[in-house]
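A.B. asks: The sequence isn't on hand, but the structure is:
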């Protein structure tokens, strides 16, 4: 089906129809990539199937992906300036046509949702309506220079050549120059914000603070003045950060649908359409390859193994574990603990029972804080059903708070027992001073949970702690206690 007419009478007027492209123009995304990521999210073990479909042509690929996935058109990132241009054309009595290379089933649902179009021209199972094929169909319907066209890509150059006026929206590299060379550009619309700011946000550079846990084994072993170990730790910190950023990018690409339904995550660069999915698909494997290549060349093979375990667990978390009750928070606690293990592997240091036990209980508590904050927001909005993309209901709040506080207090108990370990007595000159760290930690955990209960917690408690003045003071006093005990 290359053409369809919506349920309204076509508007005619003195001006020719306004024809609007979809991907990258009306929509700040690409539906082929959207459906591809949705398919991978739902069918991770069928990764190679889309390549098999592509062998039969791009039209077949688009059709199969559209039929195998569900895209919620209500929350897609539409370009408000293009919509305003369409509304102006409609108010002037012009007919408006959606002409896209995306599959007709998606295009028609979008047209129905926006209620702005008089007809739809789109790809079907046999024909990919792009470039010259779109141009030929538009010329067949409206004649040469019988329509104005809004587009953004190199595929639109041939369409603009047959149009009366060309409207260029957030053009790809080199597109504006080629379009202007044809002499009919009426307007260039730019809505893309700063790419540097968006990439900084997408890479989660602020989350690299978590990778400071890599330094924990060196600090626990009292090797902070060992310059060789410090250098190795900094290399491990950098490589782990690159790997983590790769994971964040992939996670955002897989979570597009869920993020767009979230009150704050919908503003993430990929979910909002400010960054292109195709750039994310290029960047995440590049970062991953760089991280593992550097690890293989510069650090012990054990670090590479831990880095691989981190990546596999994170991938499993993104694809499945995050939607499993209890398993998700345990996985998050493990991801924090793996950072400590990575630090030990990079420096060939022995991990202690106490460090691993403390880490698991502490970070399980913080993972439950994260879930509590999400569920509290859902309950505040009156939701009673299972939270989208998670395995919890808003009514689970009380149980989660009990489990989270208990886990945090267990971490304090581990710290107290650590004080009387023979290894601790041998390592510290005044181990009894470490008792002062226990009330500090009790205060901090209690405060974190009280603030979470009051709805004053950031989505990520670690980010909150880094920005919270009282948390920073408690952290400094905590370190001072261990320094005084050494």
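C.D. replies: Now that the structure is in, tell me what you want to look at. Being a predicted model, the structure only gives us computed values, none of them experimental. Numbers count the residues shown, from 1 in each chain.

A.B. asks: drop to CA atoms for contacts and neighbour counts, all remaining ones
C.D. replies: Noted.

A.B. asks: Go through the protein and flag its longest strand.
C.D. replies: strand 96-103 (DSSP state E).

A.B. asks: who does the helix or strand just after that strand touch, helix- and strand-wise?
C.D. replies: Note on strand 96-103: by DSSP states H and E, the next helix or strand toward the C-terminus is helix 104-114. Applying 3 or more CA pairs under 8 Å, 6 or more residues apart in numbering; DSSP states H and E, we find helix 104-114 packed against strand 96-103, strand 119-123.

A.B. asks: Report the buried residues of helix 104-114.
C.D. replies: Along helix 104-114, these residues count as buried under the neighbour rule (16 or more other CA atoms under 10 Å): 104, 106, 107, 108, 110, 111.

A.B. asks: before we move on, what about stretch 52-65?
C.D. replies: For stretch 52-65, burial by neighbour count (16+ other CA under 10 Å) applies to 53, 58, 59, 60, 61, 62, 63, 64, 65.

A.B. asks: any idea which of those is closest to residue 220?
C.D. replies: Lowest distance from residue 220 to the buried residues of stretch 52-65 (CA to CA) belongs to residue 65, with 51.5 Å.

A.B. asks: Comparison target, given below:
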């Protein structure tokens, strides 16, 4: 049982926190929160993301066997056969899609199906193309924000989408920057051949600037934040981005969103501070 849980990688569900980002702002704006619908959609999407991880493990089994860390994954190590992993993929995807599509929302269904299609394209080879890989990774995070909005029947604002997209690009670029700093084998991640440190540094600075500026504009123009408190959460966003940028440039450090979320106490405190600042600022 443990090996099957390891295959599904539920600890990676932390990435789905992007689904929750619109929640406090939307609820303060009067959106109706149907807890059952939201929980079902959230759990369904988590199962779909696990199915995607299993598919990646199946597709990358040969490369993973040559990787220092990934060779211990269930499929790469032989603990679970390819056929067994395919069966696990089918079960996770079927249940996840059943839960999400069963909600009966066309918007939710479209987001979920787009996410599955996007990751099929990524797994089938697009992840080996520089820039394309970053676009697809970032799109996955933005779709999570859309899903969070549609689960509570609200439309995302343009500034929220711009901020989310810029932050998503930042996370994806930071991961590639950390891969170069760690001298990851280009045979394992071919897209790295298309990147250079100077290019990624400039791209990271651009994405960080757009994310900060768009978040500031979003909060200032928000109708659900109290006057004089709109920018209370901005320092936490600035610290989080700058600290993540620092980690991406340190050889041996990790810029994986999952590792940072679980290992970095400062980032955990930053996230808590952001949440408290937002709650304090809401009308």
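C.D. replies: The structure has been received and is ready for your questions. Small disclaimer: the values here were computed from a predicted structure and weren't measured.

A.B. asks: quick revisit: quick one: the buried residues of stretch 52-65 of structure 1 as JSON lines, columns for secondary structure and distance to residue 280 of structure 1 too.
C.D. replies: Output for the buried residues of stretch 52-65 of structure 1, formatted as JSON lines (DSSP: H, G, I helix; E, B strand; the rest coil; distance: CA to CA, whole Å):
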{"residue": "53", "secondary structure": "helix", "distance to residue 280 of structure 1": "23"}
{"residue": "58", "secondary structure": "helix", "distance to residue 280 of structure 1": "21"}
{"residue": "59", "secondary structure": "helix", "distance to residue 280 of structure 1": "23"}
{"residue": "60", "secondary structure": "helix", "distance to residue 280 of structure 1": "24"}
{"residue": "61", "secondary structure": "helix", "distance to residue 280 of structure 1": "21"}
{"residue": "62", "secondary structure": "helix", "distance to residue 280 of structure 1": "20"}
{"residue": "63", "secondary structure": "helix", "distance to residue 280 of structure 1": "23"}
{"residue": "64", "secondary structure": "helix", "distance to residue 280 of structure 1": "23"}
{"residue": "65", "secondary structure": "helix", "distance to residue 280 of structure 1": "20"}
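
A.B. asks: Against residue 68 of structure 1, how distant is the counterpart of residue 9 of structure 2 in structure 1?
C.D. replies: Residue pairing (TM-score structural alignment): residue 9 of structure 2 is matched to residue 204 of structure 1. Distance of residue 204 of structure 1 to residue 68 of structure 1, given as CA to CA, to the nearest Å: 31 Å.

A.B. asks: Compare neighbour counts for these two and give me the winner.
C.D. replies: Between residue 204 of structure 1 and residue 68, counted using other CA atoms under 10 Å, the more crowded position is residue 204 (17 against 14).

A.B. asks: Who are the contact partners of that one?
C.D. replies: 245, 248 (CA atoms under 8 Å, 6 or more residues apart in numbering).

A.B. asks: equivalent range in structure 2 for the longest strand of structure 1?
C.D. replies: Per TM-score structural alignment, strand 96-103 of structure 1 has no counterpart in structure 2.

A.B. asks: count of residues packed around residue 20 of structure 2?
C.D. replies: Here the count is done by other CA under 10 Å, and residue 20 of structure 2 has 15 residues near it.

A.B. asks: So it versus residue 148 of structure 2, what's the distance?
C.D. replies: 6 Å.

A.B. asks: and what of residue 155 of structure 2?
C.D. replies: Distance from residue 155 of structure 2 to residue 148 of structure 2, counting by CA to CA: 10 Å.

A.B. asks: Among those two, which residue is more densely surrounded?
C.D. replies: Between residue 155 of structure 2 and residue 148, residue 148 has the larger neighbour count (other CA under 10 Å), namely 27 against 12.

A.B. asks: How about whatever residue of structure 1 lines up with that one, nearest residue that isn't a chain neighbour?
C.D. replies: Using TM-score structural alignment, the equivalent of residue 148 of structure 2 in structure 1 is residue 343. Here the nearest residue to residue 343 of structure 1 in space, its sequence neighbours aside, is residue 214; by CA to CA, 6 or more residues apart in numbering that works out to 4.0 Å.
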